[in-house]
Every structure is written in C-alpha cells, then in structure tokens.
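K.L.:
sharing a sequence plus its predicted fold:
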Amino acid sequence: MYITITPQKLGGNYSQSSADFVGYLEKENQGLEQEEMEHFFNQYGDEFSAEEVVKDIDGNGAKLKKKEPKFYSITVSPSKYELNRLQNSSEDLKKYTRELMKDYVQSFNREINGRPVTINDIKYYAKIEHQRTFKGTDKQIRENQPFAAKILHLKNEIRSIESGSMEGSVRKREKEIAKLERQAPHQQDGKRIVQGMPKAGSQSHIHIIVSRKDASNSFSLSPGSKYKASEVEMRGKQVKRGFDRDKFFDRAEKTFDKTFGYQRNFAETYKARKDFIKNPKIYFASLMKLPTNEKAIAFKLMRETGIPIMPSIPTNQAQLALKVFNKLRKGLDVAIKSSSIGI
C-alpha cells in the first residue's frame, strides 16, 4: 500500500482552480459509454460530475492566499497482492475510501468548535482508476532510453534514405532496429517498454481531491502541516494543531486489512519500510524473528520492490546491518517516499 499526499502546485503559486486536476482524472472515461464510466464519489454519493466537483472544491477556499494550497491530492495505490484480495475492484475500493477518509480526519490534532474533526467536516471527492501507463521517470523507461535513442536515430536515417537526402541500406537499419528492440532490458508482452504504454496486470488505484478548508469554509485543515501533534497558545487560548502522518499511514493499512481480511506480511507494513530506512538493525532483527514461511515471503516482496538482496548474508548481525542494509536503504528510498507526504 503506497499513499501520497501532495498539494497541487503550479510554479511558485498553488493552483487557483481544481479544473485541470479534475480534468486529468477524467482521462479514463474518454470514449466510454455512460454505464462503463467511473464517476466521482464521496462519503454520501456515487455519481458526481466533473463540473460539480470543480464548483464545490473551488468554492471552498475562503481567505486562502496564492501561496497556500487550495486542495490536496491523495493517491492510494494498493499492491497487486492487496488488489487480489478484492472481490469487486471498483465497489470494494469505494468502500475502502470511505473508511480511509475517517482515518484521515482522525489523524488531525485539531478541534472545530471544541470537538474533534469528523468525516462531516471535510469536503472531498474520489475517483477509481484501473490503468497506469509508464512515465519517463519509471526505471523501465530510463534504462531502456539508450536503446530508444539509437532506434530513433536509425529511423531518422531510414527517412533520410527514403527521401533521397542520404545514401545507405534501409534493410540493414531495419535489422539493427529489430535487434535493439529485442536487446532492450525491459520488455512487456514481448515488446520494448516505452513511455505511455499501459502497465500490465491489475493497476486499480484511488485518486482523492480534498479541500484545504473544512466543509463550512471556515477552518483550515492541512495534511501538509509541519506539526505532527502539538498545542500552541493563540490569543490567550491553547489551540491544538498538526496532522499525524504516521498515524494516518498506519491506520490506512490496518483499515484495509480489517475491511478485507487481508493477512499483511511484515515487509508490506509502513512501520517496516520506515524502520528499514531509519533503524536497519531493528528492521533486520524483526525480519529474522519471522517464521520461515513469512520470512521467505518477505524476501520475495523485497525483491519485487526492487531492493537489491545480497546473495550471501553474513552471520554477524552488526556486520550485516553495516554491509547490507546501508546499501539496501538506497534501494527502498523511492518506495519510502511513496509512503510519505509529498511537500
């Protein structure tokens, strides 16, 4: 489970309207019949139009400055193992989203009119998407890039030969292109992975747009607060502030597990990924205490995440922590960032 929370920013200022972001989320509906579309939903309804979402979110930013985010984007990406646990991808993810947003509000260390923040105090809309495409920043695209550049160069030469501005063999270059296509390190269904290609397998995920202001348009609720949970004196009164990110990410996993009866492996937990980066010795000690079958699954999950597992493991735990985990921490850096707030 990877969750990101990001403010929508354009250049030095934050977006003044949610229109572009909402339009982006409508991309999968293009060309589909009405009954096949995925609609925006929230805690109380299932079919909101893009226009309704934009109007509601944009009209809920009273007194916010240009350099303050008007809304946040939460992206929830279950793993393929978590998705396999679902019976009906769309309906199950809607159910989970509504429970997740209860965890979201409970992670605020804030009060509204003397009471804790509740689900009724926030304004959000969510949308389920079932496809992902390869982006330029993906490892597969970056590592295929040298081959892509050579192929493009050869194709340009072929066009020059066919137009008469260059001499040479088209057939020879076509053979070189075919060879490069096969040699590219990352393939999918027998084809070189290129930018924009849909990713294979189940790719269902959740996009949530949540207003910075509460539903009454009076109080600011920022998940990007640098304060975890504290109190400060304002105008002679003690005021609670902050958003507990760790609490939110941890509860998000537990809510999924409880909702769908999912048996989460140690290596899949947010706490484990966090310990891997900050306390590798603690992570390793916990890993080695796992039952044999769970340990095997943990190592499998680590390999699938792209963490470079060393072929030989030193028997001395301190030596392992130094020689292995310092190296592995770099491999998990991207994954850990995916489970943190992107501010």
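P.N.:
Now that the structure is in, tell me what you want to look at.
K.L.:
please count neighbours and contacts with C-alpha atoms only from this point.
P.N.:
Will do.
K.L.:
how about the strands in the stretch 1-150 of the chain?
P.N.:
2-7, 9-10, 13-14, 71-77, 111-112, 115-116, 124-129 (DSSP state E, counting those that start in this stretch).
K.L.:
who are the packing partners of the longest one?
P.N.:
If I follow you right, that is strand 71-77. Identification of packing neighbours for strand 71-77 by 3 or more C-alpha pairs under 8 Å, 6 or more residues apart in numbering; DSSP states H and E yields strand 2-7, strand 205-211.
K.L.:
okay, the strands of the stretch 1-150 of the chain in JSON lines with mean neighbour count next?
P.N.:
As requested, the strands of the stretch 1-150 of the chain are exported to JSON lines (neighbours: other C-alpha atoms under 10 Å):
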{"stretch": "strand 2-7", "mean neighbour count": "20"}
{"stretch": "strand 9-10", "mean neighbour count": "12"}
{"stretch": "strand 13-14", "mean neighbour count": "15"}
{"stretch": "strand 71-77", "mean neighbour count": "21"}
{"stretch": "strand 111-112", "mean neighbour count": "14"}
{"stretch": "strand 115-116", "mean neighbour count": "11"}
{"stretch": "strand 124-129", "mean neighbour count": "24"}
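K.L.:
one more structure, for comparison:
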Amino acid sequence: MQTKFASPVEATNKGSSARLVNYLEKENVSSLSTENEYFFSVDRDKCNKWEVIQQIDNNAKSQKIEKNQDRFFSIIIAPSQAELAQIGNDSGKLKEFTRSAMENYASGFCNYQGESRGVESKDLVWYAKIEHERKYTSLDAEVKEGLAEKGQLKEGDQRHIHIIVSRCEGRENRYILESELKRQKQEQTAHLCPNVNNPIIFSRDAFYRATEQTFDKLFTYERKLEESYDYCNAIKNGKQQDYEKVIQRENERVPSKSRNVEKVQDFEIGY
C-alpha cells in the first residue's frame, strides 16, 4: 500500500484545481472505451469534472487563504497488486475503501492541544477518481537499470486512487453557486492543513497507518510485516531504533511460530 500527498502537477495547489482535474481526465481522453471513469465523492458515484472544479474552487473563495498557502491537497492511494487481487475487479470496493480512508483523514485533524476536532468526511469537500495505468519514471529502478523506458506503461493491475480535497471545511451548503458567493462571503470555515511540519495538528504517519489498517479490516487482508507502512518507512527513512521498534511490535502481535517474515524486498515505497 502506497499512500502519499502528491506534489502539484505542472502547477501549484495555490490556484484553481482545473489543471489537476483536467490532468486526471487523461485516461478518459486516451481510452478507446465508450465508458468514462467518473469522479466520486462522499455520497455520489458519478461526478463530472466541471462539478469538481467548481466545488473545490468555490469552497476556497473568501476564506482568507494567503497567496502562499495551498487551496487544496492531492492524495494518492495505490494498493499493491496483492492487495488488489484480494478485492478483485470491483471498483465499488475501491470506492468504499476510499470513503473509509477519507474518514481517517478527517478524524486525524486535532487542535493545538492534540485533541480531536471531531471532523468527519462529510464536513469536507473532496472528490476522488480511480485510475488504471501507471508509467515508469526516471526514479524507478527498472529505468535506471535499463530494463524499462521512462513513460512506458507498467504491467499488471495498476489501479490506484487520486483524491482532491479542499483546504477548508465545506460550507453548510456544499453545492455553492456563483450567485450565492456574495451572500456567503462572510461565512468562514476552518482551514484543515495536513502539513508535515505540524504532527500535533495532523499526523501523516497516523493517517498512512490507519488507511492501511482500514484496508486490512474491510477486506480481511493478512498483511505481512514487510508490507506494512511502519516497516517500509523504517527501512527507507528510519534509524536502527525505528526498525527495532517495528520488529518488537510485530513480535508482540504475532507469535514467533506463526510469523513468516521474508527477506526484505522492494515494495515500491515511493510512488
């Protein structure tokens, strides 16, 4: 499971979401299929790109967002091929999982004392889309070793989810029309920023961990130690003591006789 906050695509997150939304339409443009992949939200399965742009952009208007602040955030959740095999070819299950993951995202926000703000997914303005293709980049080992070319499609099941979420809580009337903006100009909602430098207000580690655990619970997935976020993160970024803590937690969770820890492999920690 790879979960990350994505870097802006060909622009920044400080302006309109139109460029990102149009970028996420790329598979619809290139596909020979007559069935388009729609965006979906907390309570709807078919949302067109114009609605996404309007609602994300309008929700940020008159919210006193500074010019150097992001107006929205982009999250990517990419299950492994083993995890995708567990749920089968069912987009409904991926949507169910995404909605649960966004409950984790919403509930992860705390005040400066570290107390939960009680935010729920329905209090946010967010949209998501399932994509089916991934391409090799210059950062992939296969490209560096000459086994694949940059831009080449990756083989196998590559389904993953892109999420766009507004910086601000949704206004009481989520579907904001341009004509209503003037009336709502004084209505301010809380800014919810998953800043990596503010672990008390929002812990990305806790969000990644909760998303992984949600998948396991929803689909009864038996996750191996070396597939876990904590383990991969300790191997990639942690210190020796971080790695030892992960191993200790696993020893406490699983009896040694039933534990089958394989040799560490590359589980595509990066996206």
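P.N.:
The structure has been received and is ready for your questions. Remember, it's a predicted structure, so these values are computed and weren't measured experimentally.
K.L.:
follow-up on the earlier one: for Leu320 of the first structure, find the nearest of the strands of the stretch 1-150 of the first structure.
P.N.:
strand 2-7 (27.4 Å; C-alpha to C-alpha).
K.L.:
mean per-residue distance, the closest one versus the second structure.
P.N.:
Once fitted to the second structure, strand 2-7 of the first structure is off its aligned match by 2.1 Å on average (mean C-alpha distance after the TM-score superposition for the first structure).
K.L.:
which residues in the first structure does stretch 203-219 of the second structure align to?
P.N.:
Under the alignment (TM-score structural alignment), stretch 203-219 of the second structure falls on residues 244-260 in the first structure.
K.L.:
switch the strands of the stretch 1-150 of the first structure over to a markdown table; also include distance to Ile336 of the first structure.
P.N.:
Listed next are the strands of the stretch 1-150 of the first structure as a markdown table, based on distance: least, C-alpha to C-alpha, whole Å:
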| stretch | distance to Ile336 of the first structure |
| --- | --- |
| strand 2-7 | 9 |
| strand 9-10 | 22 |
| strand 13-14 | 25 |
| strand 71-77 | 13 |
| strand 111-112 | 30 |
| strand 115-116 | 30 |
| strand 124-129 | 23 |
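K.L.:
out of these, nearest to Leu290 of the first structure?
P.N.:
strand 2-7 (23.0 Å).
K.L.:
all helices for the second structure, in order.
P.N.:
18-23, 26-30, 49-60, 81-87, 91-107, 141-144, 178-181, 204-219, 229-236, 240-253 (DSSP state H).
K.L.:
and of the ones you listed, who's closest to Arg171 of the second structure?
P.N.:
Among those, helix 49-60 sits nearest to Arg171 of the second structure (C-alpha to C-alpha), with 7.1 Å.
K.L.:
now do the closest one against strand 72-78, angle only.
P.N.:
130 degrees (axes from the mean of the first three to the mean of the last three C-alpha atoms, to 10 degrees).
K.L.:
mind listing what's buried in helix 49-60 of the second structure?
P.N.:
In terms of neighbour count (16 or more other C-alpha atoms under 10 Å), helix 49-60 of the second structure has its buried residues at 49, 52-60.
K.L.:
quick check, nearest of those residues to Glu180 of the second structure?
P.N.:
Glu180 of the second structure has its nearest neighbour among the buried residues of helix 49-60 of the second structure in Asn58, at 10.2 Å by C-alpha to C-alpha.
K.L.:
ok, Lys4 of the second structure touching Phe73?
P.N.:
No. Counting by C-alpha atoms under 8 Å, Lys4 of the second structure does not reach Phe73; the two are 10.8 Å apart.
K.L.:
report the distance from the match of stretch 203-219 of the second structure to the chain centre.
P.N.:
15 Å (C-alpha atoms, centre = their mean, to the nearest Å).
K.L.:
which residues does it contact?
P.N.:
The contact list for stretch 244-260 of the first structure (C-alpha atoms under 8 Å, 6 or more residues apart in numbering) reads 1, 3, 85-86, 96, 99-100, 103-104, 106-109, 223, 227-229, 262-264, 269-271, 339-341.
K.L.:
out of those residues, which end up buried?
P.N.:
By 16+ other C-alpha under 10 Å, the contacts of stretch 244-260 of the first structure give 1, 3, 96, 99-100, 103-104, 106-109, 223, 228-229, 262, 269-270, 339-341 as buried.
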